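**Student:** Need coordinates for the below:
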Amino acid sequence: MPSCIFCGEPLGADTKPEHILLDAVGGRMTTRTVDCSACNNLFGNGIDKAFAGQSPEIRNLLQFRSGSGRTAPSLKNVKAGEQILNLGGDGKIDLVRKPFTVKENPDGTFVVDIHARSIEEIEKLIPHIAVSIKMPVEEFRKQLLASSASMIEQRPNTIPFRLSFGGIDAFRSAMKSCLVLWATLVGNDEVSGEPYCAARNFVMAGGEAFHRLRTMLDTRPIPIVDEIRAAYGPLFNLIHVQSDATGRVIGHFTLYNLIAFRVVLAEMGGTPDRRMTLVSNPEAPEVWSKGGNFDLPFDWLSAPEYNLEDVRVRLARFHAHYAESKTPDEFERMIVDVLEKNGLQQGGPVSAALAHKIGGELGLRVAMHRLGLPFEEKATLAELMRRYRKQETGPKEDPPSSGGDAED
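**Tutor:** As a prediction, the model looks like this:
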């Protein structure tokens, strides 16, 4: 029966599965034969959380699901210029503000200002507003439906994010992943042995001296990056462990093809001339592979470099990929909205006048989006509600932000 490489406890059928590449960053490969459930829980609530905590902005931006399918993390109360936003892991953006305000006029009438992103939200607010102005719900609903309303669409202001990678706990997690992957190749007995003792102790307890001497961030592109990108996408995650002829063992953990964590598992004494790679596509977590197909020059693995210019180049490519992958979704949403607003059915005839009208509306919305200006469509609330309820019977789209005012 195998024993945990970290604490020596025997492993069994009830051992909790360990994600070699963290579930939080899209990992799906698990093992029950390397570390015990107690150590797994310890890592999950500590060093693995520290590692995953260095990339929630990336996951949110691109809606990267976890390996087990959980939605990307949400970001709350994010400042974008003068706006405060909640960024959902599903890509939805909510402006943080009061859902409604009530102002009483000197003559005893009220002005009600409602801010909502869907018809459903307005419906939920109606009883609360009616109570606040002491009006029967149905009477308030009747007046509200006849009031003016606006559907406002606006691209959020620029959101500055500060990414930070490294630190002892994140490196402890990267080392743990490399040791676990390596054990699936060379066996628990070897990784539990003396050559790996310092690395295991670092995972369990940290240590400034080990961190300084045997870990380092690496900003260089992997020599075979084009081959990996072609198979696993431009933002791949990769764990590669390799030994040389003397049994020196080095691990290289690339996160989202942005930054790499280089760790030394053993200075000597490991099984010589072996290698193991686990690579995953975070945009499609079902696409992953474990094997020894990638052979990196050991001299390259041994000489990591940290260069700010490399970081800037990688971030620029990341931003370009984001713009390329997400902009079409925005335009598709606008196209669907304009077509449905004009009652256009798939396969139906389109007159020249209607085509001209649709083209003009769509051009205006795209231009306003590009310029970061608000696009506003005014109507009675009843008209907007009829329109968007009709759309809800078809393909689901993100509902618009709506505003309305009613005076009693």
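
**Student:** hey, let's count contacts and neighbours off CA atoms from now on
**Tutor:** Will do.

**Student:** pull the longest helix from this structure.
**Tutor:** Assignment by DSSP state H gives helix 308-341 as the longest helix of the chain.

**Student:** Could you pull out the buried residues of it?
**Tutor:** Of all the residues in helix 308-341, those buried under the rule 16 or more other Cα atoms under 10 Å are D310, V311, R314, R317, F318, M334, I335, D337, V338, L339, E340.

**Student:** what do you get for stretch 158-174?
**Tutor:** By 16+ other Cα under 10 Å, the buried positions in stretch 158-174 come out as F165, G166, I168, D169, A170, F171, R172, S173, A174.

**Student:** Next: stretch 44-63.
**Tutor:** Buried residues in stretch 44-63, counting neighbours by 16+ other Cα under 10 Å, are found at 44, 47-52, 55-63.

**Student:** What about those residues, which are in strands?
**Tutor:** Assigned to strands by DSSP state E, none of the buried residues of stretch 44-63 qualify.

**Student:** ranges for the helices of this structure?
**Tutor:** Using DSSP H, the helices of the chain run over 37-44, 47-52, 56-62, 119-132, 137-145, 168-186, 188-191, 197-205, 208-214, 225-232, 298-301, 308-341, 352-371, 381-392.

**Student:** May I see those arranged in JSON lines, with distance to R155 as well?
**Tutor:** Formatted as JSON lines, the helices of the chain follow (distance: least, Cα to Cα, whole Å):
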{"stretch": "helix 37-44", "distance to R155": "37"}
{"stretch": "helix 47-52", "distance to R155": "28"}
{"stretch": "helix 56-62", "distance to R155": "14"}
{"stretch": "helix 119-132", "distance to R155": "20"}
{"stretch": "helix 137-145", "distance to R155": "27"}
{"stretch": "helix 168-186", "distance to R155": "34"}
{"stretch": "helix 188-191", "distance to R155": "52"}
{"stretch": "helix 197-205", "distance to R155": "44"}
{"stretch": "helix 208-214", "distance to R155": "43"}
{"stretch": "helix 225-232", "distance to R155": "31"}
{"stretch": "helix 298-301", "distance to R155": "43"}
{"stretch": "helix 308-341", "distance to R155": "10"}
{"stretch": "helix 352-371", "distance to R155": "6"}
{"stretch": "helix 381-392", "distance to R155": "20"}
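
**Student:** which of the buried residues of stretch 158-174 lies closest to C36?
**Tutor:** Among the buried residues of stretch 158-174, S173 lies closest to C36 (Cα to Cα), at 15.6 Å.

**Student:** Another for comparison:
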Amino acid sequence: MKLTCIYCKTEQFDQGKGSEEHVVLSSLGGRKSSRSICCQKCNIELGKEIDKPLAEGLRIISTFYGIITGRGKEAATLKSYGTHNGRNFDLLPGGRVELSRVKIDRQIDEEKGVVNISVRARNVDEVNKLLKQQLKSLGKGIEDIQIGEITESVEYPKSISVSIDLGLVSQHRSIAKTALTYIATMISPERLRSGCFSNIIEYIIGSEEASNSISMTQINFPPLPNISDAQHRVIISASEDKKMAIGLVELFGGLKFMVALTDCWEGPNLQKGYAVNPLNGDQVEYEDTVNLNDEHWSEKASGFDGGIYLEMVRKVFGAAFNHHVKLEHERIISEVTEEFFKEFGGEDFTDELKMKLSSRIAKAIANSVYKINEYRIIPPDHFKII
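**Tutor:** Predicted coordinates:
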């Protein structure tokens, strides 16, 4: 069967052979999708116009959580996200801070016939790689160099300024598209194109303001489906009696929106909910367990509310930051333990060694919590060029 794209209303494609449209954006960790909604051109154009602003507005949360996208990729590293001691740093997935770039200084003392090379890098492996490159360019070998002072440092920026933006109309159009895409996965292509959803479609493509189509909301969402504190959820309820269909959209477990999909619903009662955990890709769907009450049906979509927005953003970013802290502590414990056993691996793991390991872990975590910079001079004979 041939279907017409619901957005441009001109391009046609075979049922199930249209462009892949995700319910929750793939860039936010969504997996579920449909190929019976739109053409590739509209998918690409709406992706740039409304989906990209939504993903970028939430990218700091995606990065702090270290999400996995719907295509199995890591959350984006935020390049040159800030400056510390005159050096740019990146924010890695999970929220870890790292220097944006390495620095190499090379000075030639022709009188003494020596070359002084200074390398500032993010880890020992990088130092080794850069030194090898420098030696190769000079036509020298490892035996030709003399190691000078080596300092290992862990430094913490005093603060990181973040930006979370969900106030753009384009972003709300993307969220409305999320609800429409989900209901499209559970109804026939003919019902989707019957004219019942014309208002919300016009709002999504930008032809109609329709500020009463979507709003941020503080109403309680149904308890199911629920699989993660960081989950994305889409819940659809359509009422035969009320002639209405509404969608509830929740991003990162706390950014909540209500979408008025139609007020001329001619189908049967329909209740279904979908949840995906962007941290690992787990997803679930529940039917007939998400019936909405009068609170949901009586609330009218009213656009953007700054007070509700700030309250929800504080909650969601706080949860993302706490997850980052948990990941940091796990990383610290793993790295300190690995280094410890490299040093003492050949000895019996006595109570004294257990206490020494515990003390090192506790100190490293305390430095992380209280942002205490740490510097360590490495003796030249302990540094090996591999």
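
**Student:** Drop the TM-score for these two in here.
**Tutor:** Superposed pair, TM-score by TM-score structural alignment, normalised by the length of structure 2: 0.84. Supporting alignment: 375 aligned residues with a Cα RMSD of 3.1 Å.

**Student:** A52 of structure 1 -> structure 2?
**Tutor:** In structure 2, the residue paired with A52 of structure 1 is A55, using TM-score structural alignment.

**Student:** What residues does its match make contact with?
**Tutor:** Contacts for A55 of structure 2 (Cα atoms under 8 Å, 6 or more residues apart in numbering) come out as L25, S27, L28.

**Student:** In CSV, list these along with neighbour count and distance to Y274 of structure 2.
**Tutor:** Converted to CSV, those look like this (neighbours: other Cα atoms under 10 Å; distance: Cα to Cα, whole Å):
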residue, neighbour count, distance to Y274 of structure 2
L25, 24, 13
S27, 26, 17
L28, 25, 15
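
**Student:** Which member of the residues you listed is positioned nearest K356 of structure 2?
**Tutor:** Nearest member of the contacts of A55 of structure 2 to K356 of structure 2, counting by Cα to Cα, is L28, at 42.0 Å.

**Student:** my read: the closest one touches S62, true?
**Tutor:** Yes. Taking Cα atoms under 8 Å as the definition, L28 of structure 2 is a contact partner of S62 at 6.9 Å.

**Student:** Mind listing the shared neighbours of the two?
**Tutor:** Common neighbours of L28 of structure 2 and S62, using Cα under 8 Å, 6+ apart, do not exist here.

**Student:** Have a look at how far, on average, stretch 323-343 of structure 2 is from structure 1.
**Tutor:** Superposing on structure 1 and averaging over aligned pairs (mean Cα distance after the TM-score superposition for structure 1), stretch 323-343 of structure 2 comes out at 3.0 Å.

**Student:** Contacts for that stretch, please.
**Tutor:** Contacts to stretch 323-343 of structure 2, defined as Cα under 8 Å, 6+ apart, come from residues F64, Y65, G94, G95, R96, L357, R360, I361, A364, I365.

**Student:** Compute the distance between the first one and H324 of structure 2, please.
**Tutor:** Right, the one you point to is F64 of structure 2. Going from F64 of structure 2 to H324 of structure 2 by Cα to Cα, to the nearest Å gives 6 Å.

**Student:** still on that earlier bit, could you identify the most distant pair in the buried residues of helix 308-341 of structure 1?
**Tutor:** The distance between the two most remote of these (Cα to Cα) is 46.0 Å, for D310 and E340.

**Student:** What residue in structure 1 is the furthest from its centre?
**Tutor:** D107 (51.3 Å; Cα atoms, centre = their mean).

**Student:** where's that one relative to E18 of structure 1, distance?
**Tutor:** The spacing between D107 of structure 1 and E18 of structure 1, counted by Cα to Cα, is 68 Å.

**Student:** Need the residue closest to the centroid of structure 2.
**Tutor:** Among the residues of structure 2, the one closest to the centroid is S62, at 1.7 Å (Cα atoms, centre = their mean).

**Student:** contacting residues around it?
**Tutor:** Residues near S62 of structure 2 by Cα under 8 Å, 6+ apart: L28, A75, A76, P93.

**Student:** Ok, S34 of structure 2 next?
**Tutor:** Residues in contact with S34 of structure 2 (Cα under 8 Å, 6+ apart) are G16, E20, E21, H22, V23, T181, A184, T185.

**Student:** Over to E202 of structure 2?
**Tutor:** Counting by Cα under 8 Å, 6+ apart, E202 of structure 2 has contacts Y7, E208.

**Student:** mind redoing it with 6 Å?
**Tutor:** E208 (Cα atoms under 6 Å, 6 or more residues apart in numbering).

**Student:** P380 of structure 2 too?
**Tutor:** P380 of structure 2 neighbours (Cα under 6 Å, 6+ apart): I147.

**Student:** And the furthest pair within the contacts of S34 of structure 2?
**Tutor:** G16 and V23 (15.1 Å).

**Student:** quick one, which of those two is more surrounded?
**Tutor:** Neighbour totals were compared for G16 of structure 2 and V23, and V23 leads with 24 against 15 (other Cα atoms under 10 Å).

**Student:** Tell me the residue in structure 1 aligned with that one.
**Tutor:** Matched to structure 1 by TM-score structural alignment, V23 of structure 2 sits across from I20.

**Student:** so how far is I224 of structure 1 from that match?
**Tutor:** According to Cα to Cα, I20 of structure 1 stands 22 Å off from I224 of structure 1.

**Student:** cool, E392 of structure 1 as well?
**Tutor:** E392 of structure 1 sits 47 Å away from I224 of structure 1, taking Cα to Cα as the criterion.

**Student:** and if you look at V137 of structure 1?
**Tutor:** The gap separating V137 of structure 1 from I224 of structure 1 is 66 Å, by Cα to Cα.

**Student:** Looking at those two, which one has more neighbours?
**Tutor:** Shown here are V137 of structure 1 and I224; by other Cα under 10 Å, V137 has more neighbours (14 against 11).
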